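Peer 1: My questions are about this predicted structure, shown below with the sequence.
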Amino acid sequence: MIDYSHIPEEPGSYLFSDDGGSVIYVGKAKNLRKRVQSYFQKRDLDPKTAVLVGSIASVDFIATRDETEALILENTLIKQHQPKYNIDLKDAKSYAFIHLSEDRFPRIGIARKTGVKGTYFGPFVSGRERDHLLAAVKKIFGLRSCRRLPKRACLRYHIGTCPAPCIGAITEGAYAERVAQAVEVLKGRVKGLIARLEEEMKERSDACDFEGAIRLRETITALDHLSGRRMMRPKRSHEGDLINYRVSGEEVFLLLFHQRNGTLVDKEEFRFPQSPDFLSEFLVQYYSDHEVPEEVIIPATVDGAISGYLARLRGKSVSVTVPKQGQKRDLLEIAAKNVDLTWFAGEERIHALRNALKLPKSPTIIECFDISHLAGTATVGSMVRFTNGRPDKRHYRRYSIKTVVGIDDPAAIREIVSRRYRRLIDEDRDLPDLIVVDGGKAQLAAAYAALRKLDLTIPIAALAKREEEIYLPNIPYPIPVPSDNPASLLLQEIRDEAHRFAITYNRLKRKKKVIP
């Protein structure tokens, strides 16, 4: 079962991945949690969606400021990952532009590529809004849309929406003035144009040219309506990396985004011990193994030598920027928001788990064990660790079972629990705050006995798959925690990850046995 309780109720894009880690679907949502939740609560799914849901092993997300940014990000992520279930959006290569040609009497139209000479405006997030703007500009300014100038006036001339440059009904200069006004609108400079047209309208009214003043008033009214609509994706040629972090206790939780055309993509997560110059050290180590962009945006100043170091790696200049305001500062705030949502959204679930199990302290570090085999053969074990409610894959471990023959899951659990904590004791390493085993009372008893033999008093629980029942040592009945409680959902997510990790290792072991 996929746990979506840690997903925020924020706009953004979500990514579904299969058990191999490949992204199989990307979507966008006004409310990420509700959208993801809907996939697993509907019972009457269409066949394609049912297959998709059955293939989902994990969910990731990137939060945005609004739904429009989420749509842009969705398109970017689909192009990047090429997920198998995003057929429609993957086929639509990009958002369309409005194109103004370089002809003597420029024509206006829609273009998906920018290879033809002319001026491009966009791209547009909404096709409906793009078409509305195009139709409005053509109607207000009377720009032609025909690919070739005809030899006689067409219907648009007779209904008053084209000045018919094809028959010389308008001069080149007068048409160029209309084009200049249309460009102002397409660039978003509507208010300035309206102010100039209002002055011209007053002048015509004072000169008793009431017919001309009325036409200008109608144009101003149409432009005023357009000025309130947000349609165009801001065009940014800038590309670079953006980094933000949060220091909690003695650790740094850091996210790095690759920025493409003003959109944050490729969220990479890092967690490491705090040091006095951790940001400088991170930049040096990361970019020694990765491509250096033209700009790195960070929230705090670093050693001035960093810019020179990155420039040497890149072979050309690199800007290391600490923005105080503007668009780049806004992007930093989005990244900071994602840091909190990625690393610290699990605090509520951890608190709920502590209360449900009546633990002496918050289970910041949880380790979970599972066993996998095929009819008693190729038996393996897995151990996954979650820190602050998030997978901590650096500490994942897998085990080949050495002392158990045939099907005996409790005995296999006893073996790997003993091996794990005997090693941690011998190496004087930190122990977890909570141990979880996949199974029921038998598996719990075996793991508990292994801990007692090591003189360890770590809290331990078992989670049985069928009814998602939680068992504790020396209590014959499951504790009364509903399966949709945040505490139970967190345990289910951890158990499912241990199960996935165990199955992956079991398959690998059987594959190696088959291949000579």
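Peer 2: Yes, it's here.
Peer 1: Every contact and neighbour count from this point should use C-alpha atoms.
Peer 2: Will do.
Peer 1: As a check, name the ranges of all strands in the stretch 101-250 of the chain.
Peer 2: Taking DSSP state E, counting those that start in this stretch, the strands of the stretch 101-250 of the chain run over residues 108-111, 119-121, 239-248.
Peer 1: residue contacts, the residue nearest the centre of the chain?
Peer 2: Nearest residue to the geometric centre of the chain (C-alpha atoms, centre = their mean): residue 62, 2.7 Å. The contact partners of residue 62, taken as C-alpha atoms under 8 Å, 6 or more residues apart in numbering, are 12, 13, 14, 267, 338.
Peer 1: again with residue 211
Peer 2: Not one residue lies near residue 211 by C-alpha under 8 Å, 6+ apart.
Peer 1: Relative to residue 138, how far out is it?
Peer 2: Noted for residue 211: a distance of 21 Å to residue 138, by C-alpha to C-alpha, to the nearest Å.
Peer 1: and if you look at residue 341?
Peer 2: In terms of C-alpha to C-alpha, residue 341 sits 45 Å off from residue 138.
Peer 1: Kindly reformat the strands of the stretch 101-250 of the chain as JSON lines containing distance to residue 461.
Peer 2: JSON lines is the format used below for the strands of the stretch 101-250 of the chain (distance: least, C-alpha to C-alpha, whole Å):
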{"stretch": "strand 108-111", "distance to residue 461": "60"}
{"stretch": "strand 119-121", "distance to residue 461": "60"}
{"stretch": "strand 239-248", "distance to residue 461": "28"}
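Peer 1: try this one next to it:
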Amino acid sequence: MPEIPLDIKLSTLPDSPGVYQFYDTDGKILYVGKAKNLKKRVSSYFHKTHEYGKTRVMVKKIDSLKHIVVKTESDALLLENNLIKKYQPRYNVLLKDDKSYPWICIKNERFPRIFPTRKLIKDGSEYYGPYTSMKTVKVLLELIKSVYPLRTCNYDLSPEKINAGKYKLCLEYHLGNCKGPCEGLQNSEEYHKQIDDIRQIIKGNFKSSLHYFKTQMKSHAKEMQFEEAQRIKDKIEVLENYQVKST
């Protein structure tokens, strides 16, 4: 079956969100991009003068294109990101702009910190995203912070330094936002159980966290520790409310 000419493909592009891919005469992928309106965005490459020489060179090499229609611009962003990772198109590197999207990082360290970032560093840390806005990331991290006490300091919490008494408890501990692993008041096993539950929350799975807190709440109520049971009940309500919104 003969290849459809490029000009016909351009004229039949939809006015929909999606992802487009440019190919050269050898069928090698040149560039992957996303668009709120595929017809307008892709046509702009061929109907205007480009400021950057690299863009002009790329356009001259385009022999064919493919497109994928998605429901929303956010879907286009995520698909574009995955395709760039998969194919590593040459001009996505050469024409890379300063715009980067936010991620949630679980730092590769003994007591992992969790924070938003726009930079992906290959040091073994985990990155979740990309997200379409920093606001979404902050809302999710505020939820996590309200439920799980995590450290925010950047100390090297190695067993040797903790045992040597290198660090002192900070205000975050006294405010109840951290359990003091810097002075050995929280072990790494307990901390990593929290991290496992947080991973699931970020992925949209609240089952493990809700089960854990409900078990704790019942245990405290049975021991007539009603204040602690109420505190955990509040956390359950925060998680359940966010789960409904997330769904």
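Peer 2: Everything's here; your move. Every value quoted in this text rests on a predicted model; they were computed, and no experiment measured them.
Peer 1: Tell me which of the contacts of residue 62 of the first structure you also see in the second structure.
Peer 2: Contacts conserved in the second structure for these, using both residues aligned by TM-score structural alignment, their matches' C-alpha atoms under 8 Å: 12, 13, 14.
Peer 1: Aligned counterpart of the last one in the second structure, please.
Peer 2: The equivalent of residue 14 of the first structure in the second structure is residue 20 (alignment by TM-score structural alignment).
Peer 1: Where do the helices of the second structure begin and end?
Peer 2: Taking DSSP state H as the test, the helices found in the second structure are 6-11, 38-47, 53-61, 73-87, 90-94, 134-147, 159-163, 171-174, 188-202, 207-222, 226-246.
Peer 1: So for residue 117 of the second structure, which of the ones you listed sits nearest?
Peer 2: helix 134-147 (9.1 Å; C-alpha to C-alpha).
Peer 1: picking up where we left off before, map the residue nearest to the centre of the first structure onto the second structure.
Peer 2: Using TM-score structural alignment, residue 62 of the first structure lines up with residue 67 in the second structure.
Peer 1: quick one on the thing from earlier: so how many other residues sit close to the match of residue 14 of the first structure?
Peer 2: 20 (other C-alpha atoms under 10 Å).
Peer 1: Not counting its neighbours along the chain, what's nearest it?
Peer 2: residue 67 (4.3 Å; C-alpha to C-alpha, 6 or more residues apart in numbering).
Peer 1: How much space separates the one you found from residue 124 of the second structure?
Peer 2: 34 Å.
Peer 1: do residue 195 of the second structure as well
Peer 2: Plainly put, residue 195 of the second structure is 15 Å away from residue 124 of the second structure if you go by C-alpha to C-alpha.
Peer 1: And for residue 88 of the second structure?
Peer 2: From residue 88 of the second structure across to residue 124 of the second structure, the span is 21 Å (C-alpha to C-alpha).
Peer 1: Same question for residue 24 of the second structure.
Peer 2: 35 Å.
Peer 1: if I line the two up, what does residue 209 of the first structure land on in the second structure?
Peer 2: Using TM-score structural alignment, the equivalent of residue 209 of the first structure in the second structure is residue 225.
Peer 1: What is the burial count for its match?
Peer 2: Look at residue 225 of the second structure: counted by other C-alpha under 10 Å, it has 13 neighbours.
Peer 1: Likewise for residue 34 of the second structure?
Peer 2: Residue 34 of the second structure is flanked by 24 other residues according to other C-alpha under 10 Å.
Peer 1: residues contacting the equivalent of it over in the first structure?
Peer 2: In the first structure, residue 34 of the second structure lines up with residue 28, judged by TM-score structural alignment. By C-alpha under 8 Å, 6+ apart, residue 28 of the first structure lies in contact with 11, 12, 13, 14, 67, 70, 71, 74.
Peer 1: Residue 412 of the first structure - how many residues pack around it?
Peer 2: Neighbours of residue 412 of the first structure (other C-alpha under 10 Å): 28.
Peer 1: picking that back up, any idea how far the match of residue 62 of the first structure lies from residue 116 of the second structure?
Peer 2: Distance from residue 67 of the second structure to residue 116 of the second structure, by C-alpha to C-alpha: 31 Å.
Peer 1: so stretch 283-297 of the first structure aligns onto which residues of the second structure?
Peer 2: Going by TM-score structural alignment: stretch 283-297 of the first structure matches no residues.
Peer 1: What count of nearby residues applies to residue 18 of the second structure?
Peer 2: 26.
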